[in-house]
Each structure stands twice: as structure tokens, then as C-alpha cells.
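Asks: Have a look at this prediction, sequence included:
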Amino acid sequence: MTTTAARPTSIGAPAYSETMPCEPESARRARLLISAALNTWGIGDLVDTATLIVSELVGNSVQHTPCSLLRVTVSRPAPHRVRVAVIDKSRTVPDMTTPVDDAEEGRGLFLIDVLSDRWGCDRHSWGKTVWAELESTRAVAATAFRG
């Protein structure tokens, strides 16, 4: 099993990332990474939503790609915005469908669409990044208060 420890970025927007096996058990590690980063940044109000989103993103990568590794990242592209992403080497782009009422699968991207402010998929020559962004009212209030 190949993994790397979570590391903060040294330049650019604040961020943490960790490489994990493309296995269902990695969803737990991804949730811990997201929770630790958001609490460190003082925006723990987003933990429940962000950890649910990262669980769905990891689950999609595990279920729909043949990859052996995935990378989870959490960043703050703006003081009030958090981006959660899962990167894998599959070029297969996720496709959101409207789930049937009694379906037990097919709700992941639908749920991400409902919970996030926006989400998307960035294609790369070597794979893709699927991401979702959330806005923190706590960070917005702190920014407005300082100004």
C-alpha cells in the first residue's frame, strides 16, 4: 500500500493534499484530512458537508476507475471559499444522472450538486480532477467585519 502523509502547500492558496490507495477505506482518511484542514483554518462549520462530499468523490473514483491511487486535496482559493477535490489517472468523466426514487446507487453527483455551491471536472492529459466548492458564512462574516 503506497501512501504519502498530508502536506500543506508551500506557495499559492492554503491547501493540504494526500495520496491514497484507490480503495473504499480511503474515504475515512479523506474525511480526516478534510476535517483537520477546515478546523485548522477556523471554518469547522463546513466539516459535515465537506466530508460527505469527499466521501462521495472518493467513492466515485473507487467504483468507476481502474486506478490504484488517488489524491485528495482541500484548498482555500479565497478566504470564504473551500475546494475539495479528488484526482485520479482515469480520463473517464463523471456523468450526473437524476436518481430513480428507489435506486440504491447513482446519487453521488446529484448529492454533490445539491450540497456544493458549484462543482466540476477538469480534464488532464493523464487523468482528471473532480472538485466541489463550498462557501463559509463564518469566513465571509470575518472578512466583512475586518473591512
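Replies: Nice, thanks for sending it over.

Asks: contacts and neighbour counts: CA atoms only from here.
Replies: Noted.

Asks: Which residues does the lengthiest helix in the chain contact?
Replies: Criterion DSSP state H: the longest helix present in the chain is helix 47-64. Helix 47-64 is contacted by residues 22-24, 26-28, 30-31, 34-35, 38-39, 67, 70, 84-86, 88, 108-109, 111-112, 115, 130-132, 134 when judged by Cα atoms under 8 Å, 6 or more residues apart in numbering.

Asks: and here's the other structure:
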Amino acid sequence: MITPDRPGGGTHAGENFVVTFAAHPDRVGQIRHMLRAILRYRRLEHLTADAELVASELVTNAIQHAPDQRPITITVDLDEQWLSLAVRDHSADWPRPAEPVPSQENGRGLLLVGRLAGSWHCAAHTDGGKTVSCRLPVSDPSPARRLLPRRQHTPPLEADGSGARQSASDRPPSQDASLSQS
């Protein structure tokens, strides 16, 4: 179910899309397709590659770590400065960036999210679930994000935590890393 909320009117300022979906791996591609359509419609195609990768990682983590088949929700917020992505699941397990071994195929998702978005945030909910979120700037990519090649194989990231989670002092105020209850 896609629920657009357009308080900003005809521009992309303040647009919000909420999609609730079954916790199934097939949904990852459908979420990428939806996100690509939103960005194309809003003429923000330059964000597509990063946004698809970040959304894929957040949604895949939610599906893999969900304790049951309860629905997952992704919220896409778009304003003049930021594309914000938030994925809510029903797992109480806090996400942790892994220290991947070069021979492993997985374990790099949150490192990639941190590298592309600059930081990520997790908020716990009183029902035992959580929301993992991040934001991408709508403007041209930052120098750090331009370092990653597009549409090519990306070598494993260093496991030193660079780009993974920034301290609250390194983040804009809305990216506070503290545990919040809602």
C-alpha cells in the first residue's frame, strides 16, 4: 500500500510516501522500483543509484532480521534539502555495522549506508520494534560520496568504522544518535 502525503503542494517540498509491505525478499526490488519512479517524477535522477542502494540495504536488513513475518514500513520523505529514508520493522535487535571478512558476501550494508548517507540513525519503539533511517542530500553529491564508483564493483570498505555511525556532535541536530522512544 502506497500512501502519499503531499502537504507541500505541487513541488517536492514536504512530500512523504509511506509503503507497508510483507517481509519477503521479493519486495526489495519493488521498493527500488517505487523509489526510482518517485525520483524520476521529481527530476532527481542523480539520487537514484545511492537511494536505491541505501533503501535496498535497509529493507534487506529489516527482512533478514525480522523475528516474524510482520509487515515492514518504509517512509520516503522529500524536501528541498534532503531525501530521507526510514525503515520500520518489529525487531528489537539494534543494528550494528559488521567487520566483514574480504571473503564474505554480506556484512557491509550499514557501512555502505554510512558511507553514502554520511550517517544513519536508529530509534526504538515502545512496541519492541525500531526504525533505521538516513538522509541523502538533494544537492550535488558531497566529495566523500563521489569517491565511490557508480554502477561498478565496489571493493570492500575498510572495517575501521569510517562513514558508519558518526557521533552526535558530527551530525546535524536532526541526526542525533540517541535512543528515542515513540
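Replies: On my side now, so go ahead. Computed from a predicted model, the values in this text were never measured in an experiment.

Asks: For the longest helix of the first structure, buried residues please.
Replies: Buried residues in helix 47-64 of the first structure, counting neighbours by 16 or more other Cα atoms under 10 Å, are found at 47, 50-62.

Asks: What are the buried residues along the helix or strand following it?
Replies: Moving toward the C-terminus from helix 47-64 of the first structure, the next helix or strand (DSSP states H and E) is strand 69-78. Neighbour-count burial for strand 69-78 of the first structure, with 16+ other Cα under 10 Å as criterion, is recorded at Leu69, Leu70, Arg71, Val72, Thr73, Val74, Ser75, Arg76.

Asks: so whatever helix or strand comes next after strand 69-78 of the first structure aligns onto which residues of the second structure?
Replies: For strand 69-78 of the first structure, the following helix or strand on the C-terminal side (DSSP H and E) is strand 81-88. Mapped onto the second structure using TM-score structural alignment, strand 81-88 of the first structure covers residues 82-89.

Asks: thinking again about what came up before, quick check: the longest helix of the first structure compared with the second structure, mean distance?
Replies: By mean Cα distance after the TM-score superposition for the first structure, the fitted helix 47-64 of the first structure averages 0.8 Å away from its aligned residues in the second structure.

Asks: now that helix: how far from the chain's centre is it?
Replies: 7 Å (Cα atoms, centre = their mean, to the nearest Å).

Asks: tilt between that helix and strand 81-88?
Replies: With axes from the mean of the first three to the mean of the last three Cα atoms, to 10 degrees defining the directions, helix 47-64 of the first structure sits at 20 degrees from strand 81-88.

Asks: that older thread, filter the contacts of helix 47-64 of the first structure down to just the buried residues.
Replies: 22-23, 26-27, 30-31, 34-35, 38, 67, 70, 84-86, 88, 108-109, 112, 115, 130-132, 134.

Asks: So which of these belong to strands?
Replies: Leu70, Val84, Ala85, Val86, Asp88, Val130, Trp131, Ala132, Leu134 (DSSP state E).

Asks: Pipe these into TSV and attach distance to Arg123 of the first structure per row.
Replies: Formatted as TSV, those follow (distance: Cα to Cα, whole Å):
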residue	distance to Arg123 of the first structure
Leu70	15
Val84	16
Ala85	13
Val86	12
Asp88	10
Val130	9
Trp131	11
Ala132	15
Leu134	21
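
Asks: rewinding a little: tell me the one among the buried residues of helix 47-64 of the first structure nearest to Asp102 of the first structure.
Replies: Glu56 (18.7 Å; Cα to Cα).

Asks: quick one: contacts for the residue most central in space within the first structure?
Replies: Centroid check for the first structure by Cα atoms, centre = their mean gives Val84 as the closest residue, at 2.8 Å. The contact partners of Val84 of the first structure, by Cα under 8 Å, 6+ apart, come to Ile34, Ala50, Ile53, Val54, Val72, Thr73, Val74, Ser75, Trp131, Ala132, Glu133.
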